[in-house]
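[1] coords below, sequence missing:
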């Protein structure tokens, strides 16, 4: 092959360009592994939060069921040392929420944390998709470089 033909490809197959592509491939793969690790940790956190939320939901149901069992025959209950008559469904609902206010507050906090973790997971997945696209472009460049080197070496 003439020098002119090899020369037209020299900018692609320069040793520093080959090394640059190899460095980019290594960096991109490292970044992909790091993001996958972060996503895995976030899913672990999400699982813990979902478990805690489900446990609190069960606790709330038990507290509220126990509260209804304490309603007297005359529809009265004791709230903070005072007897209160639960005259209608709205009052009973208020009593139910009063009894379960602490675990409901904890549940709200856990649900907020869960929403935050889910947003983080979505952002990490977006970063992963963008990085994967970049990695695919780098991979294509490396493939073209490698095949060009192979072709040129076979033409000797």
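    That came in fine, so what should we check first? Because the structure is a prediction, the values reported are computed rather than measured.
[2] all contacts plus neighbour counts: C-alpha atoms, from now on.
    Noted.
[3] look up how far residue 78 lies from the residue nearest the centre of the chain.
    In the chain, the centroid-proximal residue (Cα atoms, centre = their mean) is residue 121; its distance is 1.9 Å. When distances are taken as Cα to Cα, to the nearest Å, residue 121 and residue 78 turn out to be 46 Å apart.
[4] grab the nearest non-local neighbour of residue 11.
    residue 17 (7.6 Å; Cα to Cα, 6 or more residues apart in numbering).
[5] take a look at this one as well, against the first:
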């Protein structure tokens, strides 16, 4: 019975209450960090979609600016220089060159999204760890409450 009495000492009960308060705050903080990471991702996904559309439009415009046909197809570069686009590889390079700025921006946004994914998974892992610790403290509090109830009934 002494073992039971030790866990029911006022300082033990007070410590459990403090642990419950701290655990609740930890769960809230970890949850907010997870939500923040997810919220930032939504903005970046919107940017990514816009940039992909910009890339498509710029590349379509570049293709439409190709003059001539077949082996005589060419494009005029910003300095007025003619670049012949005699095969698919050359046309692909021209198309990608026309959209290089948008592609760079898109790559940066995608890198940010990937970094946020890592942050989100780290925050989720932390939340799960904090939640498990909180559950253990809650179990201890439930045990103490049950023991106090039992002892009160014994009278």
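    Perfect, thanks for sending it. Keep in mind that this is a model prediction, so the values were computed, not measured.
[6] on that earlier part again, what about the residue nearest to residue 11 of structure 1, how many residues nearby?
    Residue neighbour count, defined by other Cα atoms under 10 Å, stands at 15 for residue 17 of structure 1.
[7] who are the neighbours in contact with the residue nearest to the centre of structure 1?
    39, 42, 43 (Cα atoms under 8 Å, 6 or more residues apart in numbering).
[8] could you see which of those residues carry over to structure 2?
    Here is what carries over to structure 2 from the contacts of residue 121 of structure 1, by both residues aligned by TM-score structural alignment, their matches' Cα atoms under 8 Å: 39, 42, 43.
[9] top of the residues you listed by neighbour count?
    These, ranked by neighbours (other Cα under 10 Å): first place residue 39, 20 neighbours.
[10] quick check, residue 52 of structure 2 in contact with residue 107.
    No: under the criterion of Cα atoms under 8 Å, residue 52 of structure 2 makes no contact with residue 107, lying 10.2 Å away.
[11] give me the contacts around stretch 77-88 of structure 1.
    Applying Cα under 8 Å, 6+ apart, the external contacts of stretch 77-88 of structure 1 come out as 70, 71, 74, 75, 76, 92.
[12] from those residues, which two are the most distant?
    When Cα to Cα is used, the two most widely separated members of the contacts of stretch 77-88 of structure 1 are 74 and 92, lying 12.9 Å apart.
[13] the more surrounded of these two?
    For residue 74 of structure 1 versus residue 92, the count of surrounding residues by other Cα under 10 Å is larger for residue 92: 19 against 9.
[14] got the contact list for the more buried one?
    Shown here is residue 92 of structure 1, whose contacts under the criterion Cα under 8 Å, 6+ apart are residue 86.
[15] any idea which helix or strand carries it?
    Assigned by DSSP states H and E, residue 92 of structure 1 belongs to helix 89-99.
[16] buried residues in that helix, which are they?
    Counting neighbours by 16 or more other Cα atoms under 10 Å, one finds that the buried residues in helix 89-99 of structure 1 are 92, 95, 96, 97, 99.
[17] how about stretch 59-68 of structure 2?
    Result for stretch 59-68 of structure 2 [16+ other Cα under 10 Å]: buried residues 59, 62, 63, 66.
[18] coming back round to it: restricted to strands, list the contacts of stretch 77-88 of structure 1.
    When the contacts of stretch 77-88 of structure 1 are checked against strands using DSSP state E, the ones located there are residue 76.
[19] map residue 38 of structure 2 across to structure 1 for me.
    Using TM-score structural alignment to pair residues, one finds that residue 38 of structure 2 aligns to residue 43 in structure 1.
[20] how near is its match to residue 36 of structure 1?
    Taking Cα to Cα as the measure, residue 43 of structure 1 falls 10 Å from residue 36 of structure 1.
[21] try residue 55 of structure 1
    29 Å.
[22] now do residue 23 of structure 1
    As defined by Cα to Cα, residue 23 of structure 1 lies at a distance of 20 Å from residue 36 of structure 1.
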